[in-house]
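K.L.:
sequence and predicted structure, then a few things I'm wondering about:
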Amino acid sequence: MLVTATLSDSDHSKLTATEKLSQDQVGPEDESAAVAKFSKSFKVIPILDLALLRGSPAEKASFLEQFRDVMMTCGFLYIKNTGVSDDLQKRIYDVVVKTFALPREEKVKFAIEKSPVFKGWNELGKEVTYGKNDMRELVGIGYDNRLRLPSEPLWFNNLGPWNVPTDEQVPNFRATVTEYLAAMHNLALELLHAVAATLGLAPTYFDELWLNDETGREASHFQFNHYPSIDTESNPEWAENLGDAAHQDDDIVTILAQDMVGGLQVQNFDGDWIDVKPIEGTMVCNLGSFLEAVTGGRYIATSHRVRLNTSGKSRYSWPYFLQPKITTARWVEPLPDEMLPEEVRNYKPDVKNRYEAMEFNRKIAKTIGEYMFYVKQMKSYPEAKEIHYPDVDWVKELNIDPVLAKRFL
């Protein structure tokens, strides 16, 4: 079936694009998503086909042109034909659901409070984002890394050993997650190499810049999310909470797999929140702040959130975050204009900055590891912090103005 979708906004002329959709994708939501050209006032999210990236030179060029356009205007996209097998996706979904279905007394055995590297199960409502409790439970997994050495700084504890269910609790947990991590890492690298190609750079340019960790530890992160349905009539105190508060991903590339319940939203430059409705056979990909920084704001790390789930069904998602090595500098110098292709060089970043905290955040720590350990982990998981690091004041440790810390963090 050939679907045609139109998009218009106050700043751009009407844009029309077409995309062949398989029968199981056809429907009102999916038709609106089949838009290839966008403004920053986007109302729907585009679908890109990775089969084109792996196809003929002409097909690859077509993909890269679309990909560049999306990164400069939206920062979010659906990807199909990911190469991750249906069997593996079914098995990881089964592991996710069985993990959260464990009785509480089993989940506390791998609770985040037991981990000095802030990994493991975090109970519903215990995660704090910008001073509010997120209405989700999660399992932070990451990679099974070695412990910090005594000679290494404390913030090297941003990485460490797994704190996950045993195979007795969730059969095949470790083997399935290990297999899925390998598949997602390969997919993330394929997308990162495509980003480099849109900038006229060698495919592995960003690998050399960000991913070769001299400590031998993999910094990329993986987690399970469970958003139980909340009855706001019985629990009116939760009605103003979100499943996950608005934020940008502080990484390179994120790839999200989700069930069909929905709840993810992204924010356009008009400030409107746009639903990222689940589409069978796709994953959701978005750019992180490191790609926004290195392109001088031309490629966009878009703000997103998860609505409070009141659907009557549990929602599950399992995102993979391609992270730079922890010794990477927080402040990333933009690529010189002369290194950028004309299509990117001549694209001026929008002067309306929706992310006033971004520049502040990039300068409060020297490395990504410091920022993740002191700000993201200690702030988000205060109970675990008090158990493992009761004497550490992260605001003082990073010499942050307490007033600014309260405002921006």
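P.N.:
Sure thing, it's come through. On a predicted model such as this, the values are computed, not experimentally measured, just so you know.
K.L.:
please make it C-alpha for all contacts and neighbour counts, starting now.
P.N.:
Noted.
K.L.:
buried residues of stretch 183-199, list them for me.
P.N.:
Neighbour-count burial for stretch 183-199 flags 183-185, 187-199 (criterion: 16 or more other C-alpha atoms under 10 Å).
K.L.:
taking the residues you listed one by one, which sit in helices?
P.N.:
183-185, 187-198 (DSSP state H).
K.L.:
just the residues you listed now: which is nearest residue 262?
P.N.:
Residue 262 lies nearest to residue 184 out of those, by C-alpha to C-alpha, at 21.3 Å.
K.L.:
residues touching the residue nearest to that closest one when sequence neighbours are not counted, list them.
P.N.:
In space, and not counting its chain neighbours, residue 184 is closest to residue 320: 6.9 Å by C-alpha to C-alpha, 6 or more residues apart in numbering. Residues near residue 320 by C-alpha atoms under 8 Å, 6 or more residues apart in numbering: 181, 184, 220, 221, 222, 223, 254, 255, 256.
K.L.:
ok, residue 239 touching residue 232?
P.N.:
Yes: using C-alpha atoms under 8 Å, residue 239 makes contact with residue 232 at a distance of 5.5 Å.
K.L.:
quick check: the nearest residue to residue 334 once chain neighbours are set aside vs residue 282, distance?
P.N.:
The spatial neighbour of residue 334 that comes closest, neighbours along the chain excluded (C-alpha to C-alpha, 6+ apart), is residue 294 at 4.1 Å. Between residue 294 and residue 282 the computed distance is 28 Å (C-alpha to C-alpha, to the nearest Å).
K.L.:
can you classify the residue nearest the centre of the chain as helix, strand or coil?
P.N.:
What sits nearest the mean C-alpha location of the chain, by C-alpha atoms, centre = their mean, is residue 254, with 3.7 Å. Of the three states, residue 254 takes strand according to DSSP: H, G, I helix; E, B strand; the rest coil.
K.L.:
next up, a structure to set beside the first:
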Amino acid sequence: MTEEDQTSLPIIDIGPLLIDDSNDNRKEETALQIHQACRHWGFFYVKNHGIPMKLQEELIEFSRKYFSLPLETKMQISMNKGGRAWRGYFPVGNELTSGKPDGKEGLYFGTEIDDDNHPKIRNKIPLHGRNQFPPIGKDENEFRHVILTYMTTMENLGRIIMSGLARSLKLDVNFFDKNYFLNEPTCLFRIFNYPASFCQQEGNQDLWGVGEHTDYGMLTILLQDDIGGLQVKINHNKWIDAPPIPNTFICNIGDMLDRMTSGYYRSTPHRVRNLSPSYDRLSFPFFLDPNWDTEILPIPMEGITTNEDDAENRWDKASVHKFSGTYGEYLLKKVSRVFPNLAEEQTIIGTNSY
């Protein structure tokens, strides 16, 4: 691939992966495109994904209504009221990237567990439990329904994309389901708002909504509004725009897939800034990650040359290949860097981090 080819991210038609009786040759062709995208970019758009446009539009509409509320109203579901579940609202500046405050506010959600007898609840495992839902809509459950429906569709879509990714690595199509999801993947969903007013404030012009970073987990599926502002870093030093394309999602691989493939597929740095001087920017990242209790071990990569020694080229100078343990342990240590206040409760987070 020449440098001239690397001016925009690839767009992949994943329609063949959604059809059970689709011709295997078409699925293999889609898998090859995913392989090339993961090798050269770490990012790609997907189209013909089957997610209803009406659901996307409702999610955006309700989110705009929520973020337009007064701060004191939004703080009624603040994250510190979510306890161990680590769910709810945080205001601008409360989340850090590389130690710097982000120019965004947001809502955090995860798999809804409202059963007190669930093993994760009984054992007081952090990042599991009930969500806090904004009371937006005709009744207080309307936005809740949209959010939970969207999360279910995203999990299903993520599993389909991961089946294509398994094909791209010459693995069984159910490889990730059988070895890493184990019928209960870690699913996290965020709704972020990047206020236009933030970068207009004196002294904030050089600050990003989110600074350079890679994602922690396996697969991110991103819906963004029409404002734009996402940038992806390629060839270690070149930034390119990843603008919104109607009825597509942007996918990117995270650090855990980088680790699983021993560096064959790399997680790619990216950053965000609201480009509009007048309008807030919304984005909706959904993270499909390994089962909480799964030990993250490299996939056998027979006949493929890998390179784990990548710390010098990473944004944080920290290798994702030099840790041992479960995904849950890894994630908790990462969380303590993004939300330092949560680390103060030793029984929840602990103070060590990578």
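P.N.:
Sure thing, it's come through. None of these values were measured; they are calculated from a predicted model.
K.L.:
how alike are these chains, TM-score-wise?
P.N.:
The pair, once superposed, lands on a TM-score of 0.87 when counted by TM-score structural alignment, normalised by the length of the second structure; 346 aligned residues with a C-alpha RMSD of 2.8 Å.
K.L.:
can you pull the contacts of the residue nearest to residue 334 of the first structure?
P.N.:
Counted by C-alpha under 8 Å, 6+ apart, residue 294 of the first structure has contacts 332, 333, 334, 335.
K.L.:
which of those are buried, as a PyMOL select command?
P.N.:
In PyMOL syntax, the buried subset of the contacts of residue 294 of the first structure is picked out as below (16+ other C-alpha under 10 Å):
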select buried, resi 332
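K.L.:
the residue nearest to residue 184 of the first structure maps to what in the second structure?
P.N.:
Using TM-score structural alignment, the partner of residue 320 of the first structure in the second structure is residue 286.
K.L.:
do the same with residue 294 of the first structure
P.N.:
Using TM-score structural alignment, residue 294 of the first structure pairs with residue 260 in the second structure.
K.L.:
helix or strand: which one has the residue nearest to residue 184 of the first structure?
P.N.:
strand 315-322 (DSSP states H and E).
K.L.:
what do you get for residue 274 of the first structure?
P.N.:
Per DSSP H and E: strand 273-275 holds residue 274 of the first structure.
K.L.:
ok, average deviation of the helix or strand following that strand from the second structure?
P.N.:
Along the chain past strand 273-275 of the first structure, the next helix or strand (assigned with DSSP H and E) turns out to be strand 282-287. Using mean C-alpha distance after the TM-score superposition for the first structure, strand 282-287 of the first structure ends up 0.8 Å from its aligned counterpart in the second structure, as a mean over the superposed pairs.
K.L.:
other SSEs contacting strand 282-287 of the first structure?
P.N.:
In this structure, strand 282-287 of the first structure packs against strand 76-80, strand 253-258, with contacts taken as 3 or more C-alpha pairs under 8 Å, 6 or more residues apart in numbering; DSSP states H and E.
K.L.:
mind listing what's buried along stretch 10-20 of the second structure?
P.N.:
For stretch 10-20 of the second structure, the neighbour count (16+ other C-alpha under 10 Å) marks 10, 11, 12, 13, 14, 15, 16, 17, 18 as buried.
K.L.:
now what about stretch 76-90 of the first structure, what contacts it?
P.N.:
In contact with stretch 76-90 of the first structure (C-alpha under 8 Å, 6+ apart) are residues 45-51, 70, 176, 180, 183-184, 187, 266, 281-287, 302.
K.L.:
same check, this time on stretch 223-230 of the second structure
P.N.:
Contacts of stretch 223-230 of the second structure (C-alpha under 8 Å, 6+ apart): 60, 241-244, 248-250, 270-276, 279-285.
K.L.:
can we see that at 6 Å?
P.N.:
242-244, 249, 271-275, 281-284 (C-alpha atoms under 6 Å, 6 or more residues apart in numbering).
K.L.:
now, the most widely separated pair of the residues you listed?
P.N.:
Among those, 249 and 275 lie farthest apart (C-alpha to C-alpha), at 19.4 Å.
K.L.:
please identify which of the two sits among more neighbours.
P.N.:
residue 249 (23 against 16; other C-alpha atoms under 10 Å).
K.L.:
what lines up with the more buried one in the first structure?
P.N.:
So, by TM-score structural alignment, residue 249 of the second structure is matched to residue 283.
K.L.:
who are the contact partners of its match?
P.N.:
Taking C-alpha under 6 Å, 6+ apart as the test, what residue 283 of the first structure contacts is 78, 79, 256, 257.
K.L.:
any idea how far the last one is from residue 300 of the first structure?
P.N.:
Note on residue 257 of the first structure: its distance to residue 300 of the first structure, by C-alpha to C-alpha, is 21 Å.
K.L.:
between these two, which one's more packed in?
P.N.:
In this view residue 257 of the first structure and residue 300 are compared by other C-alpha under 10 Å, and residue 300 has more residues nearby, 26 against 19.
K.L.:
sorry, back to before: now the contacts of stretch 223-230 of the second structure in CSV, with distance to residue 90 of the second structure?
P.N.:
Output for those, formatted as CSV (distance: C-alpha to C-alpha, whole Å):
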residue, distance to residue 90 of the second structure
242, 26
243, 26
244, 25
249, 25
271, 19
272, 18
273, 18
274, 18
275, 22
281, 16
282, 15
283, 15
284, 15
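K.L.:
who wins for neighbours among these?
P.N.:
That'd be residue 274 among the contacts of stretch 223-230 of the second structure, by other C-alpha under 10 Å, with 26 neighbours.
K.L.:
any idea how far residue 62 of the second structure is from it?
P.N.:
In this view, residue 274 of the second structure and residue 62 of the second structure are 20 Å apart by C-alpha to C-alpha.
K.L.:
same deal with residue 209 of the second structure?
P.N.:
Taking C-alpha to C-alpha, one finds residue 209 of the second structure at 21 Å from residue 62 of the second structure.
K.L.:
show me which of those two is the more surrounded one.
P.N.:
residue 209 (27 against 18).
K.L.:
residues contacting the equivalent of the more buried one over in the first structure?
P.N.:
Alignment note (TM-score structural alignment): residue 209 of the second structure maps to residue 243 of the first structure. Listed by C-alpha under 6 Å, 6+ apart, the contact partners of residue 243 of the first structure are 134, 135, 136, 306, 307, 308.
K.L.:
surely the last one and residue 242 touch.
P.N.:
When you say that, I think you mean residue 308 of the first structure. Yes: between residue 308 of the first structure and residue 242 there is a contact under C-alpha atoms under 6 Å: 4.5 Å.
K.L.:
show me the subset of the contacts of residue 243 of the first structure that the second structure keeps too.
P.N.:
Here is what carries over to the second structure from the contacts of residue 243 of the first structure, by both residues aligned by TM-score structural alignment, their matches' C-alpha atoms under 6 Å: 134, 135, 136, 306, 307.
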